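Enquirer: attaching a predicted model along with its sequence, questions to come.
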Amino acid sequence: MALLLLGLLGLWVLLRTLTRARAPRPAPRWPPGPRPLPLIGNLHLLRVSQQERSLMELAEQYGPVFTVHLGGQKTVVLTGYKAVREALVGTGQRLADRPPIPIFQLIQGGRGIFFSSGPRWRAARQHAVRTLHGLGVGRAPVADKVLQELRCLEGQLDQYGGRPFPLALLGWAPSNITFTLLFGRRFDYQDPLFQSLLGLIDDVMVLLGTPGLQLFNLYPRLGALLRLHRPVLRKIEEVRAVLRALLAARPPPGGGPVHSYADALRQQGQGRDPDGLFSEANVVACVLDMVMAGTETTSATLQWAALLMGRHPGVQDRVQEELDRVLGPGQLPRPEDQRALPYTNAVLHEVQRFITLLPHVPRCTAGSTRLGGYLLPEGTPVLPLLSSVLLDKTQWETPGQFNPGHFLDADGHFVQREAFLPFSAGRRVCLGERLARTELFLLFAGLLQSFRLQPPPGLGPAGLRTVPAPAFTMRPPAQVLCAVPRPRGR
């Protein structure tokens, strides 16, 4: 009798399991959006050079959560602080994946950190976070490295004696800090390998922002037929060759202290690694991601900061008055000085808000996901439009203007704003945020202590160009500035 009851119970459990497995899934409920045309979808509604602005205009008609067809790809767009933050922070792992972007699938094959998903991404990210913390990011050791690099950058600017210098030169210092953390060594600014690597990174970033690459991502078969991906793949292979040479130059991994991110990756690969997370191919992929992201974003932001100081001399006056009053001549800034420098801190935050350096990076639903009252099926590409948060009219008094007052209260104290999301939020928040914040503050404050940044002779502040150059990020256009030494700052 007991055996019969157990058998019936087992049969009941099996039937319940099968019934649940066959239960129909809830039908997707898509947000509203413009009607797509055959083949092109809604591409006719998007300006090639200002897609994010076009999407923000569509949001005024269809709401903060809407559907747009990018060619044949059905994509959900999130705009405004409330919708973007709710999605990034409130969905956990369900919106932590990346969609398979064709060009990055070719470049990385699902490896690396920034365009990978699932267990591979989680393992690579956790390892990177632990390693950067161990190397002193967010603490005194890295701050000291940044200040050493500041002195090297000042020495380079001194050679111009106040004459015009190329704006891109300011990117050398943050790039060298990244290389120091990745490879355990800094480069002399005139080192051919340093200049070659920076040139290759620049070429890749420009190529990734071209209309041809956008067309390739939308129509990969047509793009492959037209060979639109070939130029960037060639440049990527040149970057990989340099990275492999730098990795090979490091001493063999052992059990001693780790001096660089590359050393940590190789050391981890010496142990049990059944999933190949620390294989040579994935090591190179992770280093490639860190090189590209770690150099481009901070370098471009520092260039923008200098350009905007030349464009707004009154703001620069107030920053330098505060630096002179609080720090005095000869005293280098430290990370802990940010509280005592509220206006300087506000200006640097406003630079990052105003430039919207990386307008959006796509996400992908890892399962059925509810967003804004809609139900999206697994694998839906989602665009959280960060530029729409940084320019949200409900969050900022003058979103289209460069206004440091956005981060100051009536008494001149610094105010952290919840809608300040240049590093994104949630599970995919930029893993280099702490490093970038330290670098930007120390380099920006140190430069303005020592130099007056102004347009070249014959050009007024309004003559400095601030329309972003075409690239993967919203980088400043190439031009020159003058760094005139300030005796009080020395």
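Expert: Here it is on my side, so go on. Residues are numbered from 1 along each chain as shown.
Enquirer: please count neighbours and contacts with C-alpha atoms only from this point.
Expert: Will do.
Enquirer: please, where are all the helices along the stretch 301-450 of the chain?
Expert: With helices called from DSSP state H, counting those that start in this stretch, the stretch 301-450 of the chain shows them at 313-326, 342-355, 386-390, 433-450.
Enquirer: please report the distance of A445 from L169.
Expert: Note on A445: its distance to L169, by C-alpha to C-alpha, to the nearest Å, is 17 Å.
Enquirer: kindly report the same for P257.
Expert: P257 is 33 Å from L169, by C-alpha to C-alpha.
Enquirer: the structure to be compared is supplied as follows:
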Amino acid sequence: MALLLLGLLGLWGLLGLWGLLWARARCPSSAPRWPPGPRPLPLIGNLHLLRGSQQDWSLMELSERYGPVFTVHLGLQKTVVLAGYEAVREALLDTGQQLADRPPIPIFHLIQQGGGIFFASGARWRAARQFTVRALHSLGVGRGPVAGKVLQELVCLTQELDGYRGQPFPLALLGWAPSNVTFALLFGQRFRYQDPVFLALMGLIDEVMVLLGSPGVQLFNACPWLGALLQLHRPVLRKVEQVRAILKTLLESRRPPRPGAGPVQSYVDALIRQGQGDGPQGLFAEANAVACTLDMIMAGTETTSATLQWAVLLMAKHPGVQGRVQEELDRVLGPRGQLRPEDQGALPYTSAVLHEVQRYITLLPHVPRCTAADTRLGGYLLPKGTPVIPLLTSVLLDKTQWETPGQFNPNHFLDADGHFVKRAAFLPFSAGRRVCVGERLARTELFLLFGGLLQRYRLLPPHGTSPAALDTEPARAFTMRPRAQALRAVPRP
């Protein structure tokens, strides 16, 4: 009897194995197929192969060995990296919603608890993003009203620079103008540059961005258990709480005495009005309203501010390029002088220089995505929930797309006749479902502020410093911002 039972069990086992193999043969695509990559070490994975402040360059070096689609282990997290224009384009533009989620990045999960716009996922993210796009459009982004705010801020910035009388000013001062444009959109009014709230916000944003790029926070994201043990996340959380306290005060000050009172004049007004309506439960409650505003402040100030600083720094470093931009501005604008958004088409060299600045600096090298379903990329099958890094540095420096990728060369965006040329591999704002929600605002700000500054000033190094000696190595922060240094803004005749 025992032998018979053992025989039956053995037969059932063989039938089960045969069934599994048959199902695998019938559905070969059901098993994940991972890209190649370096062998991970216990606990740390491949972190030993990544240089802390230049992770994008380390990943580009790995792509030369393992191909445009490869796997790395960031601590215990298995992650797929996409390198080069073709691999990134396929992923961002051809996968639809399959690559529209974010992975749960530990530090941002602690800060936002799944809320906000930039690090949320799923239905909550889609609703917040759609609301933000509509709100920005209603406030005039991409149209005359916002251009007026930018030009008003340009006047305030030039008054501040004139106070230096051609002597060195801190490069970071240029970030005040685009930051104040963002504040005006969010809160319905600009701040005086000496306003304590403005100065507190600018200081806190700077500290948060530096902390987010620090080795401690990077280690916390890669090994949350170790980071939590060492309390590596505490400094940034303390600073974020201070920002959040200011935002709550500003939100409360904008709250109307009765629902629906008055026109919507700011992003915060729109959030409050939406919270009084019939939106999805909890989406526009105070906690998520603060989370959305926090995202808009962090992204809307840091990215455009850093790009404007880079643009001015590169003009001081390349005086020949600066001279050509100023000659074009003088010739096209003539006695009118006042720059307008619609002038961009008549200023091909100026536009080419601004585009080349954004290509050359790679401000935000990589922000990870996450597969929302089983997804095919580059011939591999990635299971749902796989973190994916579209490496934008590798696109903006792709040797197959750019003639001189490692050089600052505005001719990348000009044809033989000097006409501006759009380039498909120009993706500083990313692409697809997660393209930067503030792209139109950033383009308007950069064009008007950059052009206005070059109309008025010659941008020079400090006395005794040659243009070649200016430092263009990025500082360690969440973005690739320029290092702290000084320039001179000398009024043009």
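Expert: Yep, it's here. Just so we're clear, the structure is a prediction, and the values are computed from it rather than from any experiment.
Enquirer: number of nearby residues for the equivalent of V353 of structure 2 over in structure 1?
Expert: The alignment partner of V353 of structure 2 in structure 1, by TM-score structural alignment, is V347. Applying other C-alpha atoms under 10 Å, we find 25 residues neighbouring V347 of structure 1.
Enquirer: contacts only, for V347 of structure 1.
Expert: V315, V319, N403, P404 (C-alpha atoms under 8 Å, 6 or more residues apart in numbering).
Enquirer: could you dump the residues you listed into CSV with neighbour count added?
Expert: Below are these laid out as CSV (neighbours: other C-alpha atoms under 10 Å):
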residue, neighbour count
V315, 18
V319, 23
N403, 19
P404, 20
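Enquirer: out of those, which is nearest to G426 of structure 1?
Expert: G426 of structure 1 has its nearest neighbour among those in P404, at 26.0 Å by C-alpha to C-alpha.
Enquirer: tell me how many other residues crowd Q148 of structure 1.
Expert: Q148 of structure 1, neighbours per other C-alpha under 10 Å, totals 13.
Enquirer: element containing the counterpart of it in structure 2?
Expert: Superposed on structure 2 with TM-score structural alignment, Q148 of structure 1 falls opposite Q152. Following DSSP states H and E, one finds Q152 of structure 2 within helix 144-162.
Enquirer: what's downstream of that helix, the next helix or strand?
Expert: strand 169-170.
Enquirer: what packs against that following strand?
Expert: strand 486-491 (3 or more C-alpha pairs under 8 Å, 6 or more residues apart in numbering; DSSP states H and E).
Enquirer: quick one: the strand it packs on aligns where in structure 1?
Expert: Going by TM-score structural alignment: strand 486-491 of structure 2 matches residues 480-485.
Enquirer: mean deviation of that stretch from structure 2?
Expert: By mean C-alpha distance after the TM-score superposition for structure 1, the fitted stretch 480-485 of structure 1 averages 0.2 Å away from its aligned residues in structure 2.
Enquirer: got the contact list for that stretch?
Expert: 157-158, 161-167, 307, 310, 450-456.
Enquirer: can we see that at 10 Å?
Expert: 154, 157-158, 160-169, 306-307, 310, 447-457, 464 (C-alpha atoms under 10 Å, 6 or more residues apart in numbering).
Enquirer: for A445 and L169 of structure 1, indicate the residue with more neighbours.
Expert: A445 (22 against 15).
Enquirer: what's the match for the more buried one in structure 2?
Expert: Match for A445 of structure 1 (TM-score structural alignment): G451.
Enquirer: got it, and L246 of structure 1?
Expert: Following TM-score structural alignment, the counterpart assigned to L246 of structure 1 within structure 2 is L250.
Enquirer: which residues are in contact with the residue nearest to the spatial centre of structure 2?
Expert: With distances taken as C-alpha atoms, centre = their mean, L364 lies nearest the centre of structure 2, 5.0 Å away. For L364 of structure 2, the contacting residues are D56, T303, L391, L392, T393, P428, F429, S430, F478, T479, M480, R481, by C-alpha under 10 Å, 6+ apart.
Enquirer: quick one: buried ones out of these?
Expert: Buried by 16 or more other C-alpha atoms under 10 Å: D56, T303, L391, L392, T393, P428, F429, S430, F478, T479, M480, R481, out of the contacts of L364 of structure 2.
Enquirer: surely S138 of structure 2 and S266 touch.
Expert: Yes - look at S138 of structure 2 against S266 with C-alpha atoms under 10 Å: they come within range, at 9.3 Å.
Enquirer: neighbour count winner among these two?
Expert: S266 (21 against 16).
Enquirer: which one is that one nearest to, not counting chain neighbours?
Expert: G188 (4.6 Å; C-alpha to C-alpha, 6 or more residues apart in numbering).
Enquirer: how about the contacts made by that neighbour?
Expert: By C-alpha under 10 Å, 6+ apart, the residues touching G188 of structure 2 are L139, V181, T182, R254, V264, Q265, S266, Y267, V268, D269.
Enquirer: is it true that K399 of structure 2 touches G84?
Expert: Yes - taking contacts as C-alpha under 10 Å, K399 of structure 2 lies within contact range of G84: 8.8 Å.
Enquirer: what's near enough to touch T438 of structure 1?
Expert: Here T438 of structure 1 is in contact with V137, G138, R139, V142, A143, V146, R334, P335, E336, Q338 (C-alpha under 10 Å, 6+ apart).
Enquirer: with distance to R20 of structure 1 added, can I get the helices of the stretch 301-450 of structure 1 in a markdown table?
Expert: A markdown table is the format used below for these (distance: least, C-alpha to C-alpha, whole Å):
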| stretch | distance to R20 of structure 1 |
| --- | --- |
| helix 313-326 | 64 |
| helix 342-355 | 48 |
| helix 386-390 | 39 |
| helix 433-450 | 44 |
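Enquirer: so which of these comes closest to G269 of structure 1?
Expert: Closest of those to G269 of structure 1 is helix 433-450, at 25.1 Å (criterion: C-alpha to C-alpha).
Enquirer: have a look at how far, on average, the closest one is from structure 2.
Expert: Helix 433-450 of structure 1 sits 0.2 Å off on average (mean C-alpha distance after the TM-score superposition for structure 1).
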